[in-house]
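Visitor: The sequence isn't on hand, but the structure is:
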């Protein structure tokens, strides 16, 4: 049987092989150039496929053309293959589906599917197809796609609100698809593409997971009001970029620092309203909630609530009932 090799910039193809040898040859090609997978399917329809591999050192390009087939990477494949990458699949032609974790998506030309190879995944194609797979190291993927938890695939599609952005990305693919460009030019194109894609993926992740992320923000801030909280602290806690964090807060109509101040002020007001806290000084309460200057706290409190902290406490002491707590504004 012909051995699968990966000459730079040339096509490996099953078309010239006996039908009985095609399946194993193609599996060897993909295993050598990308990662260990299986190709379950009808033995009466041997796969006809071609692959062109280019190693740009920091990224690896794999252009695949094939007829009807399925691909799967199982836990067994993962156990025997220690390689770990993130694949960016640009769908150039044909229709199919991809799945990973709890997510399964249908895709078409103009779509992008992203997944971590340490999690089982699969693809299926009903007819002729072509895709470009950009193979990234985990470190490079983390740098550009840090917001993504990698438990299931990411889908950036032509039928989503990111359609125009995806179209622009596909418009810049030419240097990656043409071996006539220098390796340096192709690498620069790939890195520029990653920068744009990272921005889109961060937007997608924040958009899809805003309720979850915002719930984590609320809990973390309330638990750490006495700490010197910063945007960097929150971004690290959420494992997202600062840019994605700012977009998350913008969707709530508030900046990071204003939200933190609002929560501190709300905690102080709640404490001042409590009959069980009347023996504590206002300064002590302010310091407990993260303010380190009593005068600064009083100014912020009055600007936000329209009364001084002492007036809030006096109202509690002078009235039989207690005023309702005001929720923090956003």
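Guide: Yep, it's here. No experiment lies behind these values; they were computed from the predicted model shown.
Visitor: CA atoms for contacts and neighbours, from now on please.
Guide: Fine.
Visitor: Stretch 95-112 spans what distance, first to last residue?
Guide: Start and end residues of stretch 95-112 are separated by 12 Å (Cα to Cα, to the nearest Å).
Visitor: buried ones in it?
Guide: The neighbour-count check on stretch 95-112 (16 or more other Cα atoms under 10 Å) flags 95-100, 104, 106-112 as buried.
Visitor: From the contact counts, what lies against the helix or strand containing residue 268?
Guide: Following DSSP states H and E, the helix or strand that holds residue 268 is helix 256-273. Helix 256-273 sits against helix 210-223, helix 282-288, helix 309-318, with contacts defined as 3 or more Cα pairs under 8 Å, 6 or more residues apart in numbering; DSSP states H and E.
Visitor: so what's the spatially most central residue of the chain closest to, chain neighbours aside?
Guide: Computing the C-alpha centroid of the chain and ranking residues by Cα atoms, centre = their mean puts residue 148 first, at 2.5 Å. Distance criterion Cα to Cα, 6 or more residues apart in numbering; nearest residue to residue 148, sequence neighbours excluded, is residue 205 at 6.5 Å.
Visitor: didn't that neighbour look like it was pressed against residue 145?
Guide: No - counting by Cα atoms under 8 Å, residue 205 sits too far from residue 145 to count as a contact (9.6 Å).
Visitor: For these two, indicate the residue with more neighbours.
Guide: residue 145 (25 against 19; other Cα atoms under 10 Å).
Visitor: so the more buried one touches residue 200, yeah?
Guide: No - contact criterion Cα under 8 Å: residue 145 and residue 200 do not qualify, at 9.3 Å.
Visitor: Make sure I have this right: the residue nearest to the centre of the chain is in a strand.
Guide: No - checked against DSSP: H, G, I helix; E, B strand; the rest coil, residue 148 lies outside a strand; its state is coil.
Visitor: Tell me which residues touch it, please.
Guide: Residues in contact with residue 148 (Cα atoms under 8 Å, 6 or more residues apart in numbering) are 201-202, 205, 240.
Visitor: With secondary structure as extra columns, can I get these in JSON lines?
Guide: Shown next, in JSON lines, are the contacts of residue 148 (three-state DSSP):
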{"residue": "201", "secondary structure": "helix"}
{"residue": "202", "secondary structure": "helix"}
{"residue": "205", "secondary structure": "helix"}
{"residue": "240", "secondary structure": "coil"}
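Visitor: next up, a second structure to put side by side with the first:
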């Protein structure tokens, strides 16, 4: 799958056509829009790209505008909105929050909210498919819309990266966007874990411990010998304690490790930056020690073989290569 891009602008468009063009732009960005015609003085443009693994980045520039409601017809995803320039007011979950340049909002797609944008503004809107988020750590169904904490170092790093993405959006290709895809999903998960602590495990201390365990696993996915005993010894806890944490989060230790390894493999199979690696090399690189078992697991998870996934990423397959 290659990088897709699109662009809509009201510039050089007749007054009669502006409302239709803007509705098309908002639809392309999966943002709600009003059926009420925009004013004659309105000006705006939206530039968007869709990364190979399905993350959508849309940069909007416009005169004052209110975005309200939700866009219903879309795949499950979590959205981020970073105000690049201007000021606005966000209304979500019954609260009104002032939003300044650099503030970052989030929420599950499909949930009604309102963003009132004052004066001329620039906004980066990002949609991350839920399949790219850590299973069990971030459940959009349990999240309401809100603002990521500005005092968090993770949030500041994520915001800085997204600001750079917004500034360079037109110039990205599939090779350049891949590390950003991975970083966005990882930073977003890490930034949101504190918001779901009360929901995943019911206790903040246990939830934070669960997050540390998951992070320890993620750092060792390439180790084929990674086991429950490895983690319990490193974390100085019992096997039963770790198993109970995963049970409370609705998964198992083994299932989590397999899911994360398969997702890492899928990302690299779709990445032009990893086209020099064979399917088997990617498989072993992420901790699988049996290529046939990996291929069966991959197909069961993604409904395609590893080779079909790579072909879908636009990478030429050597017919002699094993899967």
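Guide: On my side now, so go ahead. Computed from a prediction, not measured in an experiment: that's the story for all the values here.
Visitor: Please work out the TM-score for the two chains.
Guide: Remark: TM-score between the superposed chains equals 0.56 [TM-score structural alignment, normalised by the length of the second structure]; 217 aligned residues with a Cα RMSD of 3.6 Å.
Visitor: sorry, back to before: so which of the helices and strands packed on helix 256-273 of the first structure gets nearest residue 131 of the first structure?
Guide: Closest approach to residue 131 of the first structure among these is made by helix 210-223 (30.8 Å; Cα to Cα).
Visitor: Tell me roughly how far the helix or strand following that closest one lies from the second structure on average.
Guide: Using DSSP H and E, the helix or strand that follows helix 210-223 of the first structure in sequence is helix 231-238. With mean Cα distance after the TM-score superposition for the first structure, helix 231-238 of the first structure departs from the second structure by a mean of 3.6 Å once superposed.
Visitor: And for stretch 191-198 of the first structure?
Guide: Stretch 191-198 of the first structure sits 1.9 Å off on average (mean Cα distance after the TM-score superposition for the first structure).
Visitor: Give me the distance from that stretch to the chain's centre.
Guide: 13 Å (Cα atoms, centre = their mean, to the nearest Å).
Visitor: same check, this time on stretch 202-212 of the second structure
Guide: 22 Å.
Visitor: If we go by neighbour counts, what in that stretch is buried?
Guide: Using 16+ other Cα under 10 Å as the test for burial, stretch 202-212 of the second structure gives 204, 207, 210-211.
Visitor: Look up how far residue 246 of the first structure lies from the residue nearest to the centre of the first structure.
Guide: As for residue 148 of the first structure, its distance to residue 246 of the first structure is 16 Å (criterion: Cα to Cα).
Visitor: Same question for residue 304 of the first structure.
Guide: Taking Cα to Cα, one finds residue 304 of the first structure at 22 Å from residue 246 of the first structure.
Visitor: ditto for residue 40 of the first structure
Guide: Per Cα to Cα, residue 40 of the first structure is found 45 Å from residue 246 of the first structure.
Visitor: Looking at those two, which one has more neighbours?
Guide: Neighbours per residue, other Cα under 10 Å: of residue 40 of the first structure and residue 246, the larger number sits with residue 246, 16 against 11.
Visitor: That one corresponds to which position in the second structure?
Guide: Taking TM-score structural alignment, residue 246 of the first structure has no aligned residue in the second structure.
Visitor: which residues sit against the host helix or strand of residue 246 of the first structure?
Guide: Element membership of residue 246 of the first structure [criterion: DSSP H and E] is helix 242-251. Helix 242-251 of the first structure has contacts (Cα under 8 Å, 6+ apart) with 147, 202-203, 206, 210, 214, 231-232, 234-235, 255-256.
Visitor: ok, of those residues, which come out buried?
Guide: Using 16+ other Cα under 10 Å, the buried ones in the contacts of helix 242-251 of the first structure are 147, 202-203, 206, 210, 214, 231, 234-235, 255-256.
Visitor: chain center to stretch 122-137 of the first structure: distance?
Guide: On Cα atoms, centre = their mean, the centre of stretch 122-137 of the first structure falls 20 Å from that of its chain.
Visitor: Would you map the helices across the stretch 151-300 of the second structure?
Guide: 153-168, 174-192, 197-200, 204-218, 228-235, 239-248, 253-270, 279-285, 291-302 (DSSP state H, counting those that start in this stretch).
Visitor: The first structure: matching residues for the second one?
Guide: Which is helix 174-192 of the second structure. With TM-score structural alignment applied, helix 174-192 of the second structure matches the range 183-201 in the first structure.
Visitor: Report the buried residues of the matching stretch.
Guide: Within stretch 183-201 of the first structure, the residues that count as buried by 16+ other Cα under 10 Å are 183, 186-187, 189-190, 194, 197-201.
Visitor: give me the element residue 134 of the second structure is part of.
Guide: Short version, using DSSP H and E: residue 134 of the second structure is in no helix or strand.
Visitor: Report the spatially nearest residue to it, omitting neighbours in sequence.
Guide: residue 189 (6.4 Å).
Visitor: From residue 14 of the second structure, how far off is that neighbour?
Guide: Counting by Cα to Cα - residue 189 of the second structure and residue 14 of the second structure are separated by 43 Å.
Visitor: Name the residues that touch stretch 98-110 of the first structure?
Guide: 90-97, 113, 115, 119-124, 151-153, 155, 157-158, 166-167, 170.
Visitor: Please tell me how far the equivalent of residue 33 of the second structure over in the first structure sits from residue 69 of the first structure.
Guide: Under the alignment (TM-score structural alignment), residue 33 of the second structure maps onto residue 38 of the first structure. Distance of residue 38 of the first structure to residue 69 of the first structure, computed by Cα to Cα: 11 Å.
Visitor: Residue 136 of the first structure too?
Guide: 24 Å.
Visitor: next one: residue 206 of the first structure
Guide: The gap separating residue 206 of the first structure from residue 69 of the first structure is 34 Å, by Cα to Cα.
Visitor: cool, and residue 181 of the first structure?
Guide: Distance, residue 181 of the first structure to residue 69 of the first structure, using Cα to Cα: 31 Å.
Visitor: Same question for residue 173 of the first structure.
Guide: In terms of Cα to Cα, residue 173 of the first structure sits 25 Å off from residue 69 of the first structure.
Visitor: likewise residue 113 of the first structure?
Guide: 18 Å.
Visitor: Kindly report the same for residue 35 of the first structure.
Guide: Residue 35 of the first structure is 17 Å from residue 69 of the first structure, where distance means Cα to Cα.
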